[in-house]
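Colleague: Sharing a model that was predicted from the sequence below.
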Amino acid sequence: MRQKVVIANWKMNYDFHETTSFIRNFLKIVFERKINHNKKIIISPSFPFLHISNQILQGTTLNIAAQNIHHKDKGSYTGEVSAYMLKSIGVQNVILGHSERREFFFEKENILLEKIKIALKYNFNIIFCVGESSLERSNNKQFDIVKTQLKETVFHCTSDEVKSFYIAYEPIWAIGTGETATIEQAQTMHEFIRSLFFDKYGKNISDKVSILYGGSINDLNAKNLFSQKDIDGGLVGKSSLELEKLLKIIQS
């Protein structure tokens, strides 16, 4: 049975007080309501608050993820943060390939492959994002785009290495827009992604890889999305900033 996963990607939101208060309140409610049973819950705050967030969650089943890493160990890269640094404060998960990193910071597959390699070197679990733009979908190129994104990055990894991945399908046209892929669109793409893993690595890997949906997922549409056979959870953006909405998504 595949692991069910919900990841709260807070992006560039929340200061120190907001971050720590949210996590403490969230943790209290999660255990009071026992809603984390058989689910992996990962919270991804901004870089300055990863250490304190990880300390708050010590001894619990909840996890922390970084929103990005640099593709080198160390060096003269002003303003960057490396896997080497994050490992030293106990971070074990990282989001790579998010469409906002691709769009605003011009990250291409060659750089993402380097980031994957450095993350694997430090034994990170990797949440790797793929997805097409509205233009690419309107031109019926969505399957080609997603296949290429995986082929040039994740599929360079061995069968053992790929066990460290969660794949997040994020249709770029749905991120932060309030527009969500239909149930059929989401399931069809997730099924396609799983078939690519089957072709590359075989049934054992494809059956076990958790494929998450991201793209304006919220407390109203989560249940229908998560009920699909190839959708194993969500990478949640805006809705993860509201405590009750995030809890409802996890309960879905």
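Modeller: Looks like it arrived, so ask away.

Colleague: Only C-alpha atoms from now on, for both contacts and neighbour counts.
Modeller: OK.

Colleague: middle-most residue in the chain, spatially?
Modeller: Most central in the chain under Cα atoms, centre = their mean is I127, positioned 4.0 Å from the mean C-alpha point.

Colleague: Hmm, that one is touching H98, no?
Modeller: No: counting by Cα atoms under 8 Å, I127 does not reach H98; the two are 9.1 Å apart.

Colleague: would you list every one of the helices in the stretch 101-250 of the chain?
Modeller: Applying DSSP state H, counting those that start in this stretch to the stretch 101-250 of the chain gives helices spanning 109-121, 134-138, 142-151, 183-201, 203-208, 222-226, 243-251.

Colleague: buried stuff in the first one?
Modeller: The neighbour-count criterion (16 or more other Cα atoms under 10 Å) identifies E109, L112, L113, K115, I116, K117, I118, A119, L120 as the buried residues of helix 109-121.

Colleague: Use this one as the comparison:
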Amino acid sequence: MFRKKVIAGNWKMNKTATEAVALAKDIIGEVGRETSVDIVLCPPFTALAAVAHVLEGQAVKLGGQNMHPEKSGAYTGEVSAEMLRTLYVTHVILGHSERRTYCGETDAFINKKVLAALAHELKPILCVGETLAEREAGSTLAVVQRHVEGGLAGVKPEQITTVIIAYEPVWAIGTGKVATTAQAQEVHAFIRDLLTKLYGTTLAQKVRILYGGSMKPANAAELLAEKDIDGGLIGGASLEARSFIDLVKAADAAK
């Protein structure tokens, strides 16, 4: 089953609007017309409008880093799916470990976001993954199963191929540590098997599963060669144009 690779850059709380425009221009200058890989840039909310303007007419897509499940209301500091759509956002990161950890987001709350995103024709990038303590306790697969099943509750078969899942071992985010290729593939294969049980083989084989734990140019080729690793949700390496472009090229070579 051919699955187009995805390289998504999560800029987190980095880059002013001016800096974000400069980075986006550097990236599209080299891969702006790339169509063999799905490229998604996820700047902070304050830079979405400016980056949207830069990406106009390019193959590169725009993503949000989070959203609230409600359409509107008294939710100070939050952003709705409709607000994202008005800025030409096509993807949104949901359930990132930093939001689970720092903001207390639960699987049930994240699930509401996933359903809201799909209702507004946004492509959710659903993040799942274990902490170091959970891995050392041998509960990696149980945690991942809880995140996947909880996050996808109520997602219909006809919607599931719109969802992208990102496996992010929390202990490998921003630490420089990386799961071995075998460790990453084991969890990706487990997620694929879960999807098969939930949605059947045909649909499960169409869902893209990204690796989100310190992927960088030095390790990308090996990771992307695995049969169930369909790209990367990139943190630190997405903040520098050259490294991000090299990751896109690695994904293109691995297709």
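Modeller: Received, thanks. This is a predicted model, so every value here is computed, not measured.

Colleague: TM-score, when you put one on top of the other?
Modeller: Superposed pair, TM-score by TM-score structural alignment, normalised by the length of structure 1: 0.96. Supporting alignment: 249 aligned residues with a Cα RMSD of 1.0 Å.

Colleague: Now check the residue nearest to the centre of structure 1 against structure 2: what is it aligned to?
Modeller: Using TM-score structural alignment as the criterion, I127 of structure 1 maps onto I125 of structure 2.

Colleague: what's the answer for I211 of structure 1, then?
Modeller: In structure 2, I211 of structure 1 lands on I209 (TM-score structural alignment).

Colleague: any chance of the buried residues of helix 109-121 of structure 1 in a markdown table, with distance to G90 of structure 1 too?
Modeller: Below are these laid out as a markdown table (distance: Cα to Cα, whole Å):
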| residue | distance to G90 of structure 1 |
| --- | --- |
| E109 | 27 |
| L112 | 22 |
| L113 | 23 |
| K115 | 18 |
| I116 | 18 |
| K117 | 19 |
| I118 | 16 |
| A119 | 13 |
| L120 | 15 |
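
Colleague: which residues does the corresponding residue of structure 1 for F109 of structure 2 contact?
Modeller: The alignment partner of F109 of structure 2 in structure 1, by TM-score structural alignment, is I111. By Cα atoms under 8 Å, 6 or more residues apart in numbering, the residues touching I111 of structure 1 are H71.

Colleague: how close does I111 of structure 1 sit to I23 of structure 1?
Modeller: 32 Å (Cα to Cα, to the nearest Å).

Colleague: for N218 of structure 1, same thing?
Modeller: Relative to I23 of structure 1, and taking Cα to Cα, N218 of structure 1 is found at 19 Å.

Colleague: Which one's more surrounded, the two?
Modeller: N218 (22 against 18; other Cα atoms under 10 Å).

Colleague: can you tell me how far that one sits from K248 of structure 1?
Modeller: From N218 of structure 1 to K248 of structure 1 the distance is 9 Å (Cα to Cα).

Colleague: now stretch 117-125 of structure 1: how far from the chain's centre is it?
Modeller: 15 Å (Cα atoms, centre = their mean, to the nearest Å).

Colleague: whoops, stretch 18-31 of structure 1 was the one
Modeller: Using Cα atoms, centre = their mean, the offset of stretch 18-31 of structure 1 from its chain centre is 20 Å.

Colleague: Then stretch 71-84 of structure 2?
Modeller: 21 Å.

Colleague: So which bit of structure 1 is that stretch matched to?
Modeller: Going by TM-score structural alignment, stretch 71-84 of structure 2 lines up with residues 73-86 of structure 1.

Colleague: Can you give me the buried ones in the matching stretch?
Modeller: So stretch 73-86 of structure 1, judged by 16+ other Cα under 10 Å, has buried residues D73, V81, S82, A83, Y84, L86.

Colleague: K245 of structure 1 pairs with which position in structure 2?
Modeller: Looks like K245 of structure 1 aligns to S243 there (TM-score structural alignment).

Colleague: how far away is its match from G235 of structure 2?
Modeller: 11 Å.

Colleague: One more: G138 of structure 2?
Modeller: Applying Cα to Cα to G138 of structure 2 and G235 of structure 2 gives a distance of 26 Å.

Colleague: got it, and A108 of structure 2?
Modeller: Distance from A108 of structure 2 to G235 of structure 2, by Cα to Cα: 25 Å.

Colleague: With H96 of structure 2 instead?
Modeller: Distance of H96 of structure 2 to G235 of structure 2, given as Cα to Cα: 11 Å.

Colleague: Alright, I will stop here.
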